[in-house]
Each structure stands twice: as C-alpha cells, then as structure tokens.
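S.K.: the following block contains a protein sequence and its predicted model.
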Amino acid sequence: MKLILKQEVSGLGEPGDVVEVKDGYGRNYLVPRGLAIHWTRGAQREVDSIKKARAAREIATLEQAREVAGQLAGLKVTLRTRAGQGGRLFGSVTAADIAGAVKDAGGPDLDKRRIEIRNPIKTVGVHQVAVRLHPEVSATIQLNVAAA
C-alpha cells in the first residue's frame, strides 16, 4: 500500500514522504490515526505543500543543528509549575511547556514535535529531555522543574 505521511512516524519517515507499507499497517493504524493518507496523483500536490512547510521550519543543515545543540548544551532551563505536597505535579510537563521554557531561558525556538519525553515528567526536580535537531544531531536539555 502506498501512503503519504502527514506526521512523523519513527522508523518510517517524515511528513511528506511517500512510503510503501503493508496493507494492514496502513489501513488499521496509519490512516485511522491521521498519520497518513492514501497516495494518489492529486495528493501529490499536498505532499509538495507539506514538504514546503517542513523546509521552512526545519533546521536545514548539519552545521545549523550543531550550532543549536551548542546553544542548548550551556542553557539552564527552569520550568515553574503547580505542584502538590511531596513534589507531585498537577498533570505532567508537555513538549510545548518545555519549548516555552527554553525560549524564556534565552534559547532558540524549538519545534515541540522535536522534543522527546521518554518518561512522563510528573515530579519536581531535574530531568533530562532529548531534542532531535537533525537526523544526525541530537541534544539533551537539563530541565529543572520547580514548584510555583
């Protein structure tokens, strides 16, 4: 089955990529969740617009990615949020919260879809968060979650 990815799917591709997958995977997982659409000649125009939008917001070169990773390495990011007794948060920290905290700390604008939170952040303290800047470059942010 030939599909066009609308969102990034790890291990498969980026938005705008045309991929060939097994029928069941495409029909039962990718299409119902809005991660992909069926490929047609008319949908090729949508592929072009997705790729154009991705190019506008993406870190284009490896040197840019390394420069942004250097900026993130020396950055102290603190996120103040509501917490109860014992340091448990009301809810959890999202990728959008982290992107905003990096911006507030004087760091670069990050796309929230590039921030990888492996385990939900639900407690006060220092946490490590990975950011995929480029297929070859990844950075780690040391995030200090404090009670407000």
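M.R.: That came in fine, so what should we check first?
S.K.: from now on I want contacts and neighbour counts done on CA atoms only, so please keep to that.
M.R.: Will do.
S.K.: longest helix of this protein?
M.R.: helix 43-57 (DSSP state H).
S.K.: surely Arg66 touches Val137?
M.R.: Yes - at 6.7 Å, Arg66 and Val137 qualify as touching, with contact defined as Cα atoms under 8 Å.
S.K.: so for those two, which residue has more residues nearby?
M.R.: Under the criterion of other Cα atoms under 10 Å, the comparison of Arg66 against Val137 puts Arg66 first, with 18 against 15.
S.K.: spit out the contact partners of that one.
M.R.: By Cα atoms under 8 Å, 6 or more residues apart in numbering, the contact set of Arg66 is Val137.
S.K.: re earlier: could you identify the helix or strand that succeeds the longest helix of the chain?
M.R.: As assigned by DSSP states H and E, the chain's next helix or strand after helix 43-57 is helix 62-73.
S.K.: right, and the helix or strand after that next one?
M.R.: That would be, after helix 62-73 and using DSSP H and E, strand 77-81.
S.K.: what packs against that following strand?
M.R.: Judged by 3 or more Cα pairs under 8 Å, 6 or more residues apart in numbering; DSSP states H and E, the packing partners of strand 77-81 are helix 95-104, strand 137-147.
S.K.: now tabulate the ones you listed in CSV and tack on distance to Thr81.
M.R.: Supplementary listing: the helices and strands packed on strand 77-81 in CSV, determined by distance: least, Cα to Cα, whole Å:
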stretch, distance to Thr81
helix 95-104, 10
strand 137-147, 5
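S.K.: below is an additional structure, to be compared with the one above:
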Amino acid sequence: MRVLLRQDVPELGVIGDVVEVRSGYARNYLLPQNLAVEPNDANLKRVEQERLDREKRAKERLETLKGIASRLAGASVTIKAKANELGHLFGSVNESHIADALVAEGFKIGPEQIALAAPIRTLDKFRVPVRLAEGVEAEVDVWVVPA
C-alpha cells in the first residue's frame, strides 16, 4: 500500500515522502496514528503546505535564537562562591548555577544549554559557551568571586 507521510517516521521516510508499506502496517499503525494519509492530490497539497509552514516556523525560531545569541555574546554574570585563601572553591560552579545567573539577567536559558567542559573549582573569569541550537552558539563571561 502506498502512503504519504505527514510526519518523519524512523526507518521509513520524512515528511512528504510517498512510500510503499505493507497494508497492515498502514491500516493498523500509520493511518490511526495520523502519521500518514492516502497519496491523493488534496493530501499532497496539504502535506506540502504543512512542510512549508514548519520550515517557516523553524527559520523564524532560528532568527530569534541568533538575536538571543548576539545579546548573550556581550553578557557577563557574577557568581559568588565560598573559597579558601588560595582561591579554590569549597564546592564547584556547574551548569545550573550559570543558567540560574543568566535567568536572573533576563535570559531564558536552561542548564542543558550550557556547554561547560568541567565544573569550575577556582575563583577567576571564565568564557563559557552556550549552545542555543544546532549551529547557534555564544560565549558568556562568568566571573566567580568570593562570597
């Protein structure tokens, strides 16, 4: 049975592909889950329009993220932490601490977007990369100062 995919299906195809599948797979899984439809002219046009709408939304989102990245590039946050007289922290500064400091500055950043190689364990200034999306990255200055 030939079907037109409305969503990406692993091991089968991407949105807009017309693929040949077993009729039971189409009737029992693809069609009830709204993953595919019959490939007629109206459905082809509708799926193409959905694909164009998704691409437009993705492009707008990417532009928004690039704007956020340009604002982040000039950002600097200060984190206070307890340290000994040599400047070694009694704990460490990790992704969640940096994300919380960025949220306090007005950025909507989650800890999973902070690309810290290892937790910070000393007092100093660090350049920390923030990955907003595939190919959209900015570096933030993080100052770790004694509390």
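M.R.: Perfect, thanks for sending it. Please read all numbers here as calculations on a predicted model, not as lab measurements.
S.K.: now the TM-score, please.
M.R.: For these two chains in superposition, a TM-score of 0.57 is obtained (TM-score structural alignment, normalised by the length of the second structure); 93 aligned residues with a Cα RMSD of 2.2 Å.
S.K.: circling back to that earlier point, in the longest helix of the first structure, what counts as buried?
M.R.: 47, 50 (16 or more other Cα atoms under 10 Å).
S.K.: tell me, what residue is most central in the second structure?
M.R.: Ala133 (4.6 Å; Cα atoms, centre = their mean).
S.K.: quick check: that one vs Thr122 of the second structure, distance?
M.R.: To Thr122 of the second structure, Ala133 of the second structure is 29 Å away according to Cα to Cα, to the nearest Å.
S.K.: buried set for the strand or helix carrying Glu48 of the second structure?
M.R.: Using DSSP H and E, Glu48 of the second structure sits in helix 41-73. Applying a neighbour-count criterion of 16+ other Cα under 10 Å, one finds 43-44, 47, 50-51, 62, 65-66, 68-69, 72 buried in helix 41-73 of the second structure.
S.K.: ditto for stretch 106-124 of the first structure
M.R.: For stretch 106-124 of the first structure, burial by neighbour count (16+ other Cα under 10 Å) applies to 107, 110-111, 114-115, 117, 121-124.
S.K.: for stretch 84-102 of the first structure, same thing?
M.R.: Buried residues in stretch 84-102 of the first structure (16+ other Cα under 10 Å): 88-89, 93, 95, 98-102.
S.K.: nearest to Val47 of the first structure among these?
M.R.: Closest approach to Val47 of the first structure among the buried residues of stretch 84-102 of the first structure (Cα to Cα): Ala95, at 25.9 Å.
S.K.: wait, doesn't that closest one sit right on Leu110?
M.R.: No - the pair Ala95 of the first structure / Leu110 is not scored as a contact, 9.7 Å apart, by Cα under 8 Å.
S.K.: can you give me the neighbour number for the residue lying closest to His127 of the first structure once chain neighbours are set aside?
M.R.: Distances taken as Cα to Cα, 6 or more residues apart in numbering put Leu143 closest to His127 of the first structure, at 5.1 Å, once the chain neighbours are dropped. Leu143 of the first structure is flanked by 19 other residues according to other Cα under 10 Å.
S.K.: so Arg80 of the first structure versus Val102 of the first structure, what's the distance?
M.R.: Arg80 of the first structure is 12 Å from Val102 of the first structure, by Cα to Cα.
S.K.: and if you look at Ser49 of the first structure?
M.R.: 29 Å.
S.K.: again, but for Gly70 of the first structure
M.R.: From Gly70 of the first structure across to Val102 of the first structure, the span is 13 Å (Cα to Cα).
S.K.: please apply the same query to Ile117 of the first structure.
M.R.: Separation of Ile117 of the first structure from Val102 of the first structure (Cα to Cα): 15 Å.
S.K.: likewise for Ala139 of the first structure?
M.R.: Applying Cα to Cα, the value for Ala139 of the first structure to Val102 of the first structure is 13 Å.
S.K.: spell out the secondary structure type for the residue of the second structure positioned farthest from its centre.
M.R.: With distances taken as Cα atoms, centre = their mean, the residue sitting farthest from the centre of the second structure turns out to be Glu85, at 39.5 Å. Look at Glu85 of the second structure: counting by DSSP: H, G, I helix; E, B strand; the rest coil, its state is coil.
S.K.: good, we can wrap up now.
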